[in-house]
Every structure is written in C-alpha cells, then in structure tokens.
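In: Kindly return the folded structure for what I paste below:
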Amino acid sequence: MKKTLIILTVLLLSVLTAACSSSAGHQNSEENKAAVTHDLGKTNVPEHPKRVVVLELGFIDTLLDLGITPVGVADDNKAKQLINKDVLKKIDGYTSIGTRSQPSMEKIASLKPDLIIADTTRHKKIYDQLKNIAPTIALNNLNADYQDTIDASLTIAKAVGKEKEMEKKLTAHEEKVNETKRKISANSQSVLLIGNTNDTIMARDENFFTSRLLTQVGYQYAISTSDNKKTGNGGDSVNMKMTLEQLLKTDPDVIILMTGKTDDIDAYGKRPIEKNVLWKKLKAVKNGHVYHVDRQVWSLRRSVDGANAILDELQNDMTAENK
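Out: Presented below is the predicted three-dimensional model:
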C-alpha cells in the first residue's frame, strides 16, 4: 500500500512538473515574440528573425540597413533591370521567388522563412496563404508615399528587434532632407515626375513616394491626386496618363524624366517626345530644367536609402548654381 502510494505520488509530481515546464515554455515562447501591427492585422514575429523573404523591392534596403540580408526576393525574374546594382551586390546569393504580383508559394516555403514582408496592395488576396507558411506582415510600398515608407521602415525595424538602429537612420535622413532643402533653393517651383513616354506620357501624381519627397525639399508638385481622378484616362492610383497638350497646360517649372531600359531612346539619349514642337514650348525645356534620372532609383527604390540617393542627385545636379 505504502509502495503504491509512493509510486502515485511520483507520477503526480512528474505530471505537475511537465505541465509547469510546458506552461513556462509556452510563456517564454510568447515572450520571445514581438506583436507587430501592420496594414492587414497584427502578427507575432519571432525574436530577431534571420530568414526573411521580401515580396516588394523597397523592403530590401530597409533590411540591409538593419543588418539583415533577405534569403528570398520577388524580383520579377529580372533583377538587373529592377534592382540597383549596388543593392544587388549586397544581396548576392538570395533566391528569386518569382514575380511580385504572383510569388511562388513553393519557393517561399522551401526557404523556411521566419518572416515574410508583403505589400498591402499586391498581396492582400494571398495573405492567408503567406501567413500559413511563416509570420507575415503587410506594408504599403507599391503605392507608398514618402510617409508610408518612413512608417514601414519603423514597422520592419520593430519586427526584427532593431528599432533604435532605424530611429538613428531616420534622424540622419531628416538632417539630409533639411540640408538638401537649403542647397537646392526650390522656392516652391512646380515639379513633375514623368516615367514612360513611348505611347503616352505617364506622370506620377502627388501621392507617389518620390513626389512627396520632392515637396519635402521645397518643391510644389504640379499635379494632384484629384487631377488624376478627374482625367479618368486609364492611370492608376499614383500614375496619371497625359497628352502633350495636357502637359503644356500644366507647364511645370521643372521636369524630371525617369529613364529605364523599356524607354525608346535614340543614339543621342533623346526620346521621340523631345523632338515634338509642343514639348519644346514647355517652360522647363526652354529654361534647361529637364533632368534625366534612373528609374531604378527614382521610382523602384522606395526606401530611406532610396530617398537618400535621390537627395544626393538633387544636391549634385539641381542646386541653385546648376539651374
């Protein structure tokens, strides 16, 4: 009887110990996760994730700033065309997980990520599939404006446990914005960003990332979101289709032409549109205030480092002395 009682007591203690251990383990597991609020909800992210997959290009820079190289990137299978060459060197060895619009779930899962960073607009419909693979946060980048990009950087920093590092980066960036504003003396001149001009003029409206950055350094943006909505001519949330006649009516003080490999450009670096009589009537053309820039930097690199690269170009090429 006494022996049986001892055995039962030992078994009971074993069960209690296991239960306590399990409870403590669960508690520690929860304590080692960060609850991150993002555009599609709240996600518990493991402490200091190392294997991170990004589904939009602008998130790459942010991770690099925080000392993390993504293991997987949605690069549309044309990395050299879309990703800045210096950034590409830093992420050498990553795995392409397909296109940004339709990333491969199989490839993502094969990388065994502990964090996926998705774009709110592009990946809303597949968010549930993504979070079944790994903890997933969704942030605005495709249609992000400047403030969206700053906010996303802070959210990513929280997710990887490096908020202080990002705050330091943003303080330095703010100083660079103020420095650029002093140097270029924009004085509320109107400015317009133009991308493709092959078949029609595709301009960015005021809500685009780079458009907002330009207003931060003292420019007035030439077209508004309401202008874009009024046209109803096939543009999207940040792009506005324009004719040359509409562009001449807007007539900005400064035009920034974002050039990529898909643009029709002759041996002299000119686009067909630049030979048009109406183009030559534009104020910016007459005054020599048309600037050719790289679309990789000015449109696709939507990040703090991307903004800094733009600020460097503004300081080098668009100061008061160079106008």
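In: alpha carbons only for contacts and neighbour counts from here, please
Out: Will do.
In: tally of neighbours for the nearest residue in space to residue 135 that is not next to it in sequence?
Out: Distances taken as CA to CA, 6 or more residues apart in numbering put residue 115 closest to residue 135, at 5.2 Å, once the chain neighbours are dropped. By other CA atoms under 10 Å, the residues close to residue 115 number 26.
In: How much space separates residue 115 from residue 181?
Out: From residue 115 across to residue 181, the span is 37 Å (CA to CA, to the nearest Å).
In: Equivalent analysis for residue 134, please.
Out: On the measure of CA to CA, residue 134 and residue 181 end up 42 Å apart.
In: The two: who's more crowded?
Out: Looking at residue 134 and residue 181 with other CA under 10 Å, you find the greater number of neighbours at residue 181, namely 22 against 19.
In: quick one: contacts for the more buried one?
Out: Applying CA atoms under 8 Å, 6 or more residues apart in numbering to residue 181 gives the contacts 216-218.
In: ok, now residue 253?
Out: Contacts for residue 253 (CA under 8 Å, 6+ apart) come out as 189-191, 283-284, 289.
In: Closest one of the residues you listed to residue 149?
Out: Of all the contacts of residue 253, residue 191 has the smallest distance to residue 149: 20.9 Å, by CA to CA.
In: Can you report how many residues neighbour that closest one?
Out: Counted with other CA under 10 Å, residue 191 comes out at 24.
In: three-state assignment of it?
Out: Judged by DSSP: H, G, I helix; E, B strand; the rest coil, the three-state class of residue 191 is strand.
In: which ones are touching it?
Out: So residue 191 contacts 219-222, 252-256 (CA under 8 Å, 6+ apart).
In: If any of these are buried, give me the ChimeraX selection for them.
Out: A single ChimeraX command selects the buried members of these (16 or more other CA atoms under 10 Å):
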select :219,220,221,222,252,253,254,255,256
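In: what's the farthest-apart pair in the contacts of residue 191?
Out: Across the contacts of residue 191 (CA to CA), the longest gap, 13.4 Å, separates 220 and 256.
In: any idea how far residue 295 lies from residue 241?
Out: As judged by CA to CA, residue 295 and residue 241 stand 17 Å apart.
In: oh sorry, the question was meant for residue 318
Out: Distance, residue 318 to residue 241, by CA to CA: 26 Å.
In: sorry, back to before: identify, from the contacts of residue 191, the entry nearest to residue 264.
Out: Nearest to residue 264, judged by CA to CA, of the contacts of residue 191 is residue 256 at 16.3 Å.
In: Does the closest one belong to a helix, a strand or coil?
Out: strand.
In: Hmm, it is touching residue 192, no?
Out: Yes: at 6.2 Å, residue 256 and residue 192 qualify as touching, with contact defined as CA atoms under 8 Å.
In: Report the contact partners of the most centrally placed residue in the chain.
Out: Nearest residue to the geometric centre of the chain (CA atoms, centre = their mean): residue 58, 2.9 Å. Going by CA under 8 Å, 6+ apart, residue 58 touches 141, 300-303.
In: Now the second one, please; I'll put the structures next to each other:
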Amino acid sequence: MTPRTTPAFRLPRRRALAAAAVGVAAVLTLSSCSAEAKNSGGDSGKGSGAKTRTVTDIAGKVEVPAEPRRIVSVDFYSPAALVDLGIKPIGVVEGFDDPDPNLRPKKYHDALGKTATVGTYYELNIEAVAKQDPDMIFAETRFLRKGELERLQGIAPVVQLDASGVGAWEDRTLMIAAAVGKADEGKRQQTVFRKRAAELKTEYADVLTKNKIAVFGYGQDQSTWGTYPAGHFYVPSWDAVGARFRSFTEGEHKGEPGTVSQWLSLEQIGKLSNADILIHSYGAGDFVTSLSKNTVWKNLPAVKNGLVFENIPAAVVSSFEWGTESLNQLDTLLARIDAKAGK
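Out: Next up, the predicted model:
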C-alpha cells in the first residue's frame, strides 16, 4: 500500500507510523445490530437469472449475488477477511505485494501478492475496478472521493463498510462474512478470537488492571508525536484484552472517539507522565532512541522504570484470524511487560 503524504491517512509502516484521523460514521449503528444475509429470490446481478441475496451494510440494504465469484475490494480491510473465509478477491488495493511484516501477516501477502490492483484505498482507479468486471465490490466509503461511490455502484453492487470504536471492527468483519454467504464461518472465527482474548485477559489481569498504557507513534519527520486511544484501528488487540489507556490531557485531543491525539511537539512529551507503561509503534525504535537526550522523556515514570516496549507488528487487525495471530504475539509482549512491571 502506498501511503498518503498526509499523516492523517497513513497506516503504520516499518519506519514510521502516522495516524489516520478516523471520523466516526454515524451510520455505523445501522450495521452493528445486523450483518445477516437472507435469500431474496430475485433475478439480478451479473448474468441472466442470477440469484441474489439482500444483505445489510452501513447504508442499509443492498442486493448482491447469492454466490459472488468476482469480488473486488477497494478498501484496506476486506481482503484479509475474505482470505480467512477461503475466498480470493480478483482485485485489491495496492500493497499486498509488499512483504513488510508491519503491514499484514505473511499469510495475506502470500495469498494476494500477485492479485490485480485497483489503486489505493484513498485514491482509486475506477477504470481498473471496471476492468476486473466484478459482481460485488467492498468499499470503506469514508475514504472514497466525491462521486466515486456512485461510479462504483454503476459497475457492481457495493457493500459499504466502516468501523470505529472499541470492537467495531468485529461488526465489519461479520458483515463481510454475511455478504459472501459465510456468516456462520465468520461467527466461528470470532469465537476463536474472543476465546483467545479472554485467556490473555485472565492470564495478565494483574498487569492490565493495575497499569495505564499509552500506545504512541511519531509524525512524518519525527518532530511530533501522538497517542492512540481505545477504539483506534492501531490498538484492537489491546482493546480485546481489556487494556486501560491513559487519559488525554488538555489540548491533546479533538474529542472524536477512536481517533489519534493531536500531533504534539516533542516539548510536550511530558504529557505521557500519566502512563505507567509506554508502547511505541512497531519499527519506531530509532525515534525512541533519539528521545534519550530529552530530559523530560528521561524523567517520565515509565521510562525511569524501564517500562517502554515496542508494539506488535501488523497491529491494524483486519480479520479474526489476523486478530488471533496478533493476540498470540501480544501474549509474548505481555509476558515481558508482566515480568518487568512485577519487579
């Protein structure tokens, strides 16, 4: 995936992590209560007499093929969920050919690295989408530019996705499973994920309940920093195990749930004093090392207590099996934190 030059829309990379200022879609409530599909018995879609189903997405009801065979994903998230369900989309956004372990687990790179691309999730190539002749399209509409949704709908039925808030990504994943007629399998994978999360929540209850964490990254030129709150797409694994996040301080956050803090200058790094444990973004070790000459940084409680750790790679969970893999990695990290914090 090629990142934007604007920090507000970059997903975590190995050498830098700039946060997406993710707006909360009010229509999300429409999707959280129902992701089930039902037979409509209609005759529409690709091909004469093709059977269809009606599914619920964030915008309401949409009629899709009963057995979609040519799916194009113009969002970052649905390709991984589809792979988990045994489905390979015929078109995806750029980046799946990149083996960077901080982008996604190797499983998804291997499955989709040679799949046709249709631009980026924030800068689509509509013509490339049409060229694939899809019978279904998945799109996260908050990233579409003006008029693109209508153009996509002129090509094939579009299932509109979004997720913000603690655990909301699970609703999105179940919606994807329902849209392709695999709701039961999606629920099964969710059960596995939640069981693993519950195990870690119990095993590390002491360190998780007694400490507040701050998961932080830096801006494009390493002259600014920001933290990720509960519900942000960079911390779903931490949310799943019940981590307690530090509170934002005055002037640090705009107030939108699930969005990154304001990007602050290094002179304000002292705001992290209300965190017992600091988790820096994966691959940001050089940035943390550069802070070693910053007196305020050195006097932060977490720094003085040696409780600064690197986050797990590929933290932007896009599916339940991805999430379960992330929890297994988090298990190792929590064991290290527990051993250190318990001294």
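In: And the TM-score between these chains?
Out: Put the two chains on top of each other and the TM-score (TM-score structural alignment, normalised by the length of the first structure) is 0.78; 285 aligned residues with a CA RMSD of 2.9 Å.
In: Top of the contacts of residue 58 of the first structure by number of neighbours, please.
Out: Among those, residue 302 has the most neighbours (other CA under 10 Å), with 30 neighbours.
In: That one corresponds to which position in the second structure?
Out: Taking TM-score structural alignment, the alignment pairs residue 302 of the first structure with residue 318 from the second structure.
In: any idea how far residue 179 of the second structure is from the nearest residue to its match once chain neighbours are set aside?
Out: Leaving out its chain neighbours, the residue that sits closest to residue 318 of the second structure by CA to CA, 6+ apart is residue 77, at 4.9 Å. When distance is defined by CA to CA, residue 77 of the second structure is 14 Å away from residue 179 of the second structure.
In: what's next to the helix or strand harbouring residue 208 of the second structure, contact-wise?
Out: If you go by DSSP states H and E, residue 208 of the second structure is part of helix 205-210. Residues outside helix 205-210 of the second structure that contact it (CA under 8 Å, 6+ apart): 201, 242-244, 337-338, 341-342.
In: quick one: which two of these are the most distant?
Out: Top of the distance list for the contacts of helix 205-210 of the second structure (CA to CA): 242 and 342, 18.5 Å.
In: and the two? which has more neighbours close in?
Out: Neighbours per residue (other CA under 10 Å) separate residue 242 of the second structure from residue 342, with residue 242 holding more: 19 against 8.
In: Next up, the contacts around that one.
Out: Residue 242 of the second structure neighbours (CA under 8 Å, 6+ apart): 201, 208.
In: Strands along the stretch 101-250 of the second structure, start to end?
Out: Along the stretch 101-250 of the second structure, counting by DSSP state E, counting those that start in this stretch, strands occupy 116-117, 119-120, 123-124, 136-140, 158-161, 212-218, 224-228, 244-245.
In: Same list (those strands) but as JSON lines, adding distance to residue 189 of the second structure.
Out: Below are the strands of the stretch 101-250 of the second structure laid out as JSON lines (distance: least, CA to CA, whole Å):
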{"stretch": "strand 116-117", "distance to residue 189 of the second structure": "27"}
{"stretch": "strand 119-120", "distance to residue 189 of the second structure": "28"}
{"stretch": "strand 123-124", "distance to residue 189 of the second structure": "30"}
{"stretch": "strand 136-140", "distance to residue 189 of the second structure": "20"}
{"stretch": "strand 158-161", "distance to residue 189 of the second structure": "19"}
{"stretch": "strand 212-218", "distance to residue 189 of the second structure": "27"}
{"stretch": "strand 224-228", "distance to residue 189 of the second structure": "26"}
{"stretch": "strand 244-245", "distance to residue 189 of the second structure": "25"}
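In: Ok, which of the ones you listed comes nearest residue 191 of the second structure?
Out: Closest of the strands of the stretch 101-250 of the second structure to residue 191 of the second structure is strand 158-161, at 21.4 Å (criterion: CA to CA).
In: Which part of the first structure matches that closest one?
Out: With TM-score structural alignment as the criterion, strand 158-161 of the second structure aligns to 136-139.
In: Run the chain-centre distance for stretch 115-123 of the second structure.
Out: 17 Å (CA atoms, centre = their mean, to the nearest Å).
In: what stretch of the first structure does it fall on?
Out: Counting by TM-score structural alignment, stretch 115-123 of the second structure corresponds to 94-102 in the first structure.
In: Start and end of the matching stretch, how far apart?
Out: 18 Å.
In: who's in contact with that stretch?
Out: 55-56, 70-77, 103-104, 107-108, 122-123.
In: in it, what counts as buried?
Out: Counting neighbours by 16+ other CA under 10 Å, one finds that the buried residues in stretch 94-102 of the first structure are 95-100.
In: now do stretch 190-202 of the second structure
Out: 190, 193-194, 196-197, 200-201.
In: cool, and stretch 252-264 of the second structure?
Out: Neighbour-count burial for stretch 252-264 of the second structure, counted by 16+ other CA under 10 Å, picks out 252-253, 257-264.
In: Which of those residues sits closest to residue 69 of the second structure?
Out: Among these, residue 258 lies closest to residue 69 of the second structure (CA to CA), at 34.4 Å.
In: Confirm for me that that closest one is in contact with residue 235.
Out: No: counting by CA under 8 Å, residue 258 of the second structure sits too far from residue 235 to count as a contact (9.7 Å).
In: Tell me the residues that contact both of these two, please.
Out: Overlap of the contact sets of residue 258 of the second structure and residue 235 (by CA under 8 Å, 6+ apart) consists of 228-229.
In: picking up where we left off before, now, the contacts of residue 181 of the first structure that are in helices?
Out: Among these, the members falling in helices are residue 216 (criterion: DSSP state H).
In: Let me have the contacts of residue 181 of the first structure in CSV, extended by distance to residue 127 of the first structure.
Out: Putting those into CSV (distance: CA to CA, whole Å) gives the following:
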residue, distance to residue 127 of the first structure
216, 33
217, 36
218, 38
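In: Residue 278 of the first structure: which of the contacts of residue 181 of the first structure is nearest?
Out: residue 218 (27.8 Å).
In: where's the equivalent of the closest one over in the second structure relative to residue 330 of the second structure, distance?
Out: Taking TM-score structural alignment, the alignment pairs residue 218 of the first structure with residue 242 from the second structure. Remark: distance between residue 242 of the second structure and residue 330 of the second structure (CA to CA) = 12 Å.
In: Neighbour-wise, give me the winner out of the contacts of residue 253 of the first structure.
Out: Within the contacts of residue 253 of the first structure, neighbour counts (other CA under 10 Å) peak at residue 191, which reaches 24 neighbours.
In: all helices of the stretch 51-200 of the first structure, in order?
Out: For the stretch 51-200 of the first structure, the helices defined by DSSP state H, counting those that start in this stretch cover 58-65, 79-82, 85-90, 105-110, 120-123, 127-133, 146-159, 163-184.
In: Please consider this matter closed, and thank you.
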